[in-house]
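Peer 1: Would you be able to build a 3D model of this:
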Amino acid sequence: MLTGHRLEVWGDPIAHSRSPRLHAAAYAELGLDWQYGRRQVAEASFVPTVEGLDAAWRGLSLTMPLKNAAARHAVTLDDDARRTGAVNTLLLSEDGPRGFNTDVAGLARALVDYGVAAPRRVRILGAGATATSALVSAAGSGAREIEVRARRPEAAGPLRALGEDLGVAVTAPVLDAPAPEPVDVTIATLPGGTDLGPIADALASVGGPLVDVVYGGWPTPLAQAWRRAGRDAHDGRGMLLHQALLQVRVFVGGDPALPLDREDAVLAAMRAALVGD
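Peer 2: Next comes the predicted model:
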């Protein structure tokens, strides 16, 4: 049973988070008098802080470095959280926290917005936690071949194993390997200021549109390379928007697959809040 009305986004750092603005717009549109704030929480203090919440709390949004800790603490995980080992949404119930990863479907919905509804070949730059969600998202969107480029190919080992479980062929050349093959879309999960030099131009020439999942410092060096190649480059706001909408579904109805009442109006209000940020 869910009775609480308080929600927050937690992370370290957290001051940059746009989640309070997005969620406030959604609940205002739904006519819900819910409170959504933000709190800086270190990974070491995550569990005792969660356990100290009272019945006024309904749920939490989690950003780095708390997603793996949240997955370990949840009493249940949805399929995307289980596959990635990461939770960005905790629904607090009497039976314990239920964990969801809305980043996966949020990215897939953003790809549809960008005209990449069913990519067959995908390139992912980076091999961290966000890359894991990107791989699951790409596989769910129909990708059959995924190239993961990382500075250390061994870092992509878990992603190759995950690809086998998902029935997707995953290759892992080094980040600056020459002669890249054409792909339908490139998803960058590297730190926003990463400059790959000449290899960025080579990647852009055959990389399809770029989704660089960062929110600040735009355009990034990667985005600039894509623009030089005459290709589209998108920042992380589309993914942020859609994963937040799915979080609202979880907090309101308990299920990221259950649409909201007047969802089109809610999404429009959230999109306007994001544009105005």
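Peer 1: CA atoms for contacts and neighbours, from now on please.
Peer 2: OK.
Peer 1: So which residues of this structure form helices?
Peer 2: Assigned by DSSP state H, the chain shows helices spanning 19-30, 46-51, 67-73, 79-84, 103-113, 129-140, 157-166, 198-205, 221-228, 237-253, 263-275.
Peer 1: can you tell me which of these comes nearest to residue 59?
Peer 2: Taking C-alpha to C-alpha as the criterion, residue 59 comes closest to helix 237-253 out of the helices of the chain, the separation being 6.5 Å.
Peer 1: Now do that closest one: which elements does it pack against?
Peer 2: Applying 3 or more C-alpha pairs under 8 Å, 6 or more residues apart in numbering; DSSP states H and E, we find helix 237-253 packed against helix 19-30, strand 57-62, strand 89-93, helix 103-113, helix 263-275.
Peer 1: mind checking which of the ones you listed is nearest residue 180?
Peer 2: Residue 180 lies closest to helix 103-113 among the helices and strands packed on helix 237-253, at 21.5 Å (C-alpha to C-alpha).
Peer 1: Another sequence for comparison is provided below:
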Amino acid sequence: MRCAVLGDPIAHSLSPVLHRAGYDAVGLDWTYEAHRVAEGGLADFVATLDEAWCGLSLTMPLKREALDLADRVSDAARLAGAANTLLLVDGAVHVDNTDLPGAVSAIRERFESSVTSASILGAGATAASTGLALAELGVTTLQVHARNAERAAPTVAAIGAHPTAPEVTVRGLAEATTGEVVVSTVPAGAQDAATVERTAGAAVVFEVIYDPWPTPLAAAATQRGQVLVTGLDLLVHQAALQFTAFTGHAAPLAEMRAAGEAALVARST
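Peer 2: Purely as a prediction, here's the structure:
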């Protein structure tokens, strides 16, 4: 069987490393590749797939357009307004969002205290899924820091539609963050000294970027002694859920994480 991760850019993705390690651990002779697919190209790619294909992992900029292809949309994908997982089932397309439950697991693995307020840097599809994860964990007030308030509207609407109805406000990227948790979905190059300084008051810094590593925010969090939830934590937990959806096997989480850690070390040397 064949699976793959799609996106643009895609060369940096660790998903092939994680999924292949999972296949090796459970003894599956499956393949998992990375394919660069630009915005607007998902439908054409899916149209070329034959019965050997089982599923796709989706990254930016394809997460929202996946919904338009779906015959079935999971509750998580509908809530987030985005899908990172596409399953091919008897000729039908099913989509899901494992970023949301993956983010919940990633945070809880590192931080068990209550969470009531938070800030998110960035306003794309990943911001929506992590914002919903924060609502699942009990956050009632959330600030979304965006370059463009108008473009943040779908993310704000998605988070606000959570059954707990958290209060969501939009602020500029240069405004102060608040809350126990700060989530960063912005590129490392956008993390200037002022941005890093604004995260100093949080108990938890959740850096969803994993390449390059460490990012300025991650390095500062480590130096300050803040709890750091990493992009690899999120990647492993969401990939484990995808792995089970694709294969029907329980995901070998330890082996997948070890493979990801080794790959990041190799990239940094």
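Peer 1: Figure out which of the helices and strands packed on helix 237-253 of the first structure is closest to residue 185 of the first structure.
Peer 2: Checking those against residue 185 of the first structure by C-alpha to C-alpha gives helix 103-113 as the closest, at 8.9 Å.
Peer 1: in the second structure, what residues pair with the closest one?
Peer 2: Using TM-score structural alignment, helix 103-113 of the first structure corresponds to residues 99-109 of the second structure.
Peer 1: Including mean neighbour count and distance to residue 37 of the first structure, could the helices of the first structure go into CSV?
Peer 2: Shown next, in CSV, are these (neighbours: other C-alpha atoms under 10 Å; distance: least, C-alpha to C-alpha, whole Å):
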stretch, mean neighbour count, distance to residue 37 of the first structure
helix 19-30, 20, 6
helix 46-51, 14, 15
helix 67-73, 22, 18
helix 79-84, 18, 23
helix 103-113, 22, 20
helix 129-140, 23, 24
helix 157-166, 17, 34
helix 198-205, 20, 38
helix 221-228, 21, 31
helix 237-253, 23, 14
helix 263-275, 17, 16
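Peer 1: Adding distance to residue 215 of the first structure, write those helices out as TSV.
Peer 2: As requested, the helices of the first structure are arranged in TSV below (distance: least, C-alpha to C-alpha, whole Å):
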stretch	distance to residue 215 of the first structure
helix 19-30	12
helix 46-51	24
helix 67-73	18
helix 79-84	22
helix 103-113	14
helix 129-140	14
helix 157-166	24
helix 198-205	20
helix 221-228	12
helix 237-253	6
helix 263-275	11
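Peer 1: For residue 192 of the first structure, find the nearest of these.
Peer 2: helix 221-228 (8.0 Å).
Peer 1: That closest one vs the second structure, mean deviation?
Peer 2: Once the two models are superposed, helix 221-228 of the first structure sits on average 3.2 Å from its counterpart in the second structure (mean C-alpha distance after the TM-score superposition for the first structure).
Peer 1: Give me the angle between that helix and helix 198-205.
Peer 2: An angle of 50 degrees separates the directions of helix 221-228 of the first structure and helix 198-205 when computed by axes from the mean of the first three to the mean of the last three C-alpha atoms, to 10 degrees.
Peer 1: Now do helix 221-228 of the first structure: which elements does it pack against?
Peer 2: helix 198-205, strand 210-212, strand 233-234.
Peer 1: And the residue nearest the centre of the first structure, how close does it get to residue 239 of the first structure?
Peer 2: Relative to the mean C-alpha position of the first structure, the nearest C-alpha, by C-alpha atoms, centre = their mean, is the one of residue 103, at 3.1 Å. Counting by C-alpha to C-alpha, to the nearest Å, the gap between residue 103 of the first structure and residue 239 of the first structure amounts to 7 Å.
Peer 1: And residue 90 of the first structure? What does it align with in the second structure?
Peer 2: The criterion is TM-score structural alignment: under it, residue 90 of the first structure has residue 86 as its aligned partner in the second structure.
Peer 1: ditto for residue 247 of the first structure
Peer 2: With TM-score structural alignment as the criterion, residue 247 of the first structure pairs with residue 242.
Peer 1: I'd like to know how far its match sits from residue 59 of the second structure.
Peer 2: To residue 59 of the second structure, residue 242 of the second structure is 13 Å away according to C-alpha to C-alpha.
Peer 1: what does residue 230 of the second structure give?
Peer 2: Residue 230 of the second structure sits 17 Å away from residue 59 of the second structure when distances are taken as C-alpha to C-alpha.
Peer 1: Contacts only, for residue 135 of the first structure.
Peer 2: With contacts defined as C-alpha atoms under 8 Å, 6 or more residues apart in numbering, residue 135 of the first structure is in contact with 124, 146, 159, 163.
Peer 1: counterpart of it in the second structure?
Peer 2: Residue correspondence to the second structure (TM-score structural alignment): residue 135 of the first structure is matched to residue 131.
Peer 1: before we move on, back to that, relative to residue 272 of the first structure, which of the contacts of residue 135 of the first structure is nearest.
Peer 2: Using C-alpha to C-alpha, residue 124 is the member of these that lies nearest residue 272 of the first structure, at 29.0 Å.
Peer 1: The closest one contacts residue 139, doesn't it?
Peer 2: No: in this structure, residue 124 of the first structure sits apart from residue 139 without contact. The criterion is C-alpha atoms under 8 Å, and the distance is 11.9 Å.
Peer 1: thinking again about what came up before, gap between the match of residue 90 of the first structure and residue 133 of the second structure?
Peer 2: Spatial separation of residue 86 of the second structure from residue 133 of the second structure under the definition C-alpha to C-alpha is 20 Å.
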